[in-house]
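> any chance you can model this:
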Amino acid sequence: MVINRSRHDITRLCAIYRSNLLRTTRRYASSTTSCADRMMEDEYSDTKPSHSVNEASFRLPSLQLQSGATLSNVNIRYATYGQLAPKRDNVVVLCHALTGHPLVHQYWDAFVSRAWTDRYFVICTNILGSCYGTTGPRSIDPNTNRSFGPNFPFVTIRDAVRAQIKLLEYLGIENIKAVIGGSLGGMQTLEWALLAQEESCMNVQNIVPIACSSQHTAWQIAFNELQRQAIRMDPLFCDGNFDPKSPPNQGFSLARQIAMVSYRTHQAYVAKYGREKHSGDHQKCQDSAEKTSKDSVSFLVQSYLHYQGEKFLSRFDVNSYMTLSHMMDSHDIGRDRGGINQALNSIKQPALVIGVDTDVLYPITEQEELAQDLPNATLKILDSKHGHDAFLLEQERISEWTWEFLRNI
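The predicted structure is shown next:
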């Protein structure tokens, strides 16, 4: 069946979606939250650290980008855990994923446990283009004295890692025990290994890329484009020049919901939600529902997606999301390096490559290819029902593997 829709039809469908989402979000604002508190995992939380964390910022006068543009007065926000050894040789760099931030204890606390921070000085920076303190679309453009918004320049993962290297140079760190990261963080990890040796600026001794690939494929680009289109179709987006008082919340919420489907698996969704509705143990949710309305949220999986989309609005910036999704799509470690195989073959450090057997977004074959072409790699496969998000949801196992890997080097 082929269905042709005019621009008018698409706009009308978008308006219907916005209207339905507004109704269901308002109707379930309190009930969904109470249900979610009991039954919906959240990889990003407000957990307080069990030990000290130090936050700081570093100002870089300028940063030359791969595009040829120059960013001035670049701020890099970072957090550290543990104590730097007198020889400054116990440094572990953690690279966060797409919507992460420097406060690692709130989502990857297994890597900043007492055992880790007693031995290592762990540092995590907010990636360039994000919205947690590092220069990004929300920052003030010194040329206009207004926020960059959609005019923030195109930045690559290589640009972001180069900024991070400048921070560690400023801190007087020359030797890094390991660089570790999952998803977008894993892509940064690979760039760390390559840039550090290309620019002879730092000694990266080991790398642990998790749930990532050597380049973004058409599959990952397609998911990112779906999310960007959801945002663009929101009439309030205005090509990124939206009124801060009326942000494109519906489009942004839908983008996050699309992402949440790609991060998990058929098995996880069916096992957790099945065809359950708001009933039984979730009587409060049921009582607030309109049982006969076709527009109402009735299945728990619908409630989960709406909840995740709504919650996300308060913690991330839409233009940063667009910026970082384009950054991820630019990922190609072989660019200007003679191709992927040549780039990977040049990484001589011991590498622990970790993949998830059920990852839909970054299939295990991509980590197998990484391990095959890295000269000194060990491949570990995580058996999990959670898909891509297992690198967050099952972090204890990944932390244990990484700890053993570093101890045996």
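
> drop to CA atoms for contacts and neighbour counts, all remaining ones
Will do.

> how about Q215, nearest residue that isn't a chain neighbour?
Ranked by C-alpha to C-alpha, 6 or more residues apart in numbering and with sequence neighbours excluded, the top spatial neighbour of Q215 is D332, at 4.1 Å.

> oh, I was asking about Q220
For Q220, ignoring the flanking residues on the chain, the nearest one in space by C-alpha to C-alpha, 6+ apart is L361 at 6.4 Å.

> do F111 as well
Nearest to F111 is S399, by C-alpha to C-alpha, 6+ apart, at 6.1 Å.

> before we move on, which element is W116 in?
Here W116 sits within helix 114-119, counting by DSSP states H and E.

> report the buried residues of that helix.
Neighbour counts using 16 or more other C-alpha atoms under 10 Å place 116-117 of helix 114-119 among the buried residues.

> and stretch 172-191, by the same measure?
173-191.

> and R146, how many neighbours?
Residue crowding around R146 was assessed by other C-alpha atoms under 10 Å; the count is 11.

> here's the other one to compare against:
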Amino acid sequence: MNGHRSEADAPTSLVVTFPVDRPLITDAGGTVSPLTVAYQTYGTLNADRSNAILVCHALTGDQHVANVHPVTGKPGWWRAMVGPGKPIDTDRFFVICSNVVGGCLGSTGPASINPATSKVFGLDLPVITIRDMVRAQSMLIDHLGIDTLFCVAGGSMGGMQVLQWAALYPDRVFSAMPIATGARHSSQNIAFHEVGRQAIMADPDWRAGRYLDEGTRPEKGLSVARMAAHITYLSDQALHAKFGRKLQDRAAPTFSFDADFQIESYLRYQGRSFVERFDANSYLYMTRAMDYFDLAADYGGSLAQAFKGTRTRFCVASFTSDWLFPTSASRAIVHALNAGSASVSFVEIETDKGHDAFLLDIPDLLATSHGFITAMARARGLA
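From the prediction side, this is the model:
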């Protein structure tokens, strides 16, 4: 059995299942009931439950933010940011990270068993939105007995969740760190996602989303989707510096369609490794959730209205070489926060690492995050 399927059935993490009388009502008009949320925690919750930090993961992330991944055996995906002595210090804070609803690492998703049919959901699961993800997280936070989160932090799709948390539950979020994100998905980003979805659905092994029931997996389609998306996570500068036009294990071109160039070999590796840990239908659901995200549209077209009168303190960060979520997207968030009279700091970090910089050991990002969290801890009386 492949790793992501077994994790969907029996996740290697903490799990809470909410009973049928506590369903998740989705924006699409459907219900998810019973709802299961898989999550990890790190550190210790203090006596007055005021030191909890919720980390929200990105599109292909999961709850294993600071521990060895049970499927890949690799370190947690945000080990630069989360851990003992790190900006999100697990010696000081109680850190929570849950697999989003619609995911494939234990929370209810398309690879989970549908209790109504005893088969996997497949596309029978209602389409999920960022707001649905946040509502499910709120149910988890309630379950843990936490009224107010000290901080909500995340990058990319995780940053979308941060913004949705601050808009939907302003009284429950003391501080927020949305990184390398936007208040809506751009037309270009939707286009890239559609290419990935079509690659998956064009794979004959996709079987109209019923591949797990039929014993197949659309590995080629999912691999191509990952390859296309991975290009958007990097910058032209980073690709040129790392690969240029260097050939892969050969002195001259083969004049074939083999992976002559190192960049081709790298992308093929990224695609192959991805299919071992991720579910194709979850990829469809996650990308669709990002596409539908448009926070201003929920507030009469005014992003400032989403944050009007908020008491949440914000730190917004972007990267100079991120063309997937460029600095202009972060500036739009900052302008809206200023218009809503919010407390906000903003930093544009110089790096050639592209969108994925938020996952890496970028000194300026770590210093900014450490400074913000330290200041917030003093303001909250946690210093």
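
> re earlier: surely the residue nearest to Q215 of the first structure meets C212?
No: counting by C-alpha atoms under 8 Å, C212 is not a contact partner of D332 of the first structure; they are 11.5 Å apart.

> show me what the residue nearest to F111 of the first structure aligns to in the second structure.
When the second structure is aligned by TM-score structural alignment, the residue opposite S399 of the first structure is L366.

> please apply the same query to P209 of the first structure.
In the second structure, P209 of the first structure lands on P178 (TM-score structural alignment).

> now do the contacts for that match.
Under the criterion of C-alpha atoms under 8 Å, 6 or more residues apart in numbering, the neighbours of P178 of the second structure are 153-155, 158-160, 162-163, 314-317.

> which SS state does it fall under?
Local secondary structure at P178 of the second structure is given as strand here, using DSSP: H, G, I helix; E, B strand; the rest coil.

> relative to A202 of the second structure, how far out is it?
As judged by C-alpha to C-alpha, to the nearest Å, P178 of the second structure and A202 of the second structure stand 34 Å apart.

> W323 of the second structure too?
W323 of the second structure sits 28 Å away from A202 of the second structure, going by C-alpha to C-alpha.

> test my guess that R272 of the second structure contacts S223.
Yes: using C-alpha under 8 Å, R272 of the second structure makes contact with S223 at a distance of 5.9 Å.

> those two - which one has more neighbours?
S223 (25 against 18).

> T144 of the first structure maps to what in the second structure?
Counting by TM-score structural alignment, the partner of T144 of the first structure is T117.

> hang on, its match in a helix?
No: assessed with three-state DSSP, T117 of the second structure is coil; it does not lie in a helix.

> that one: how many residues sit nearby?
8.

> ok, for T216 of the second structure, nearest residue in space, not its chain neighbours?
Sequence neighbours aside, D205 is the residue nearest to T216 of the second structure in space, at 5.7 Å (criterion: C-alpha to C-alpha, 6+ apart).

> quick one: what's aligned to that neighbour in the first structure?
Aligning on TM-score structural alignment places D205 of the second structure opposite L236 in the first structure.

> and that match, what helix or strand is that in?
Judged by DSSP H and E, L236 of the first structure forms part of no helix or strand.

> residues near it, how many?
The number of residues packed near L236 of the first structure is 19, by other C-alpha under 10 Å.

> swap in H101 of the first structure?
24.

> element containing whichever residue in the second structure pairs up with it, please.
With TM-score structural alignment as the criterion, H101 of the first structure lines up with D62 in the second structure. Using DSSP H and E, D62 of the second structure sits in no helix or strand.

> that's all I had, so thanks and see you.
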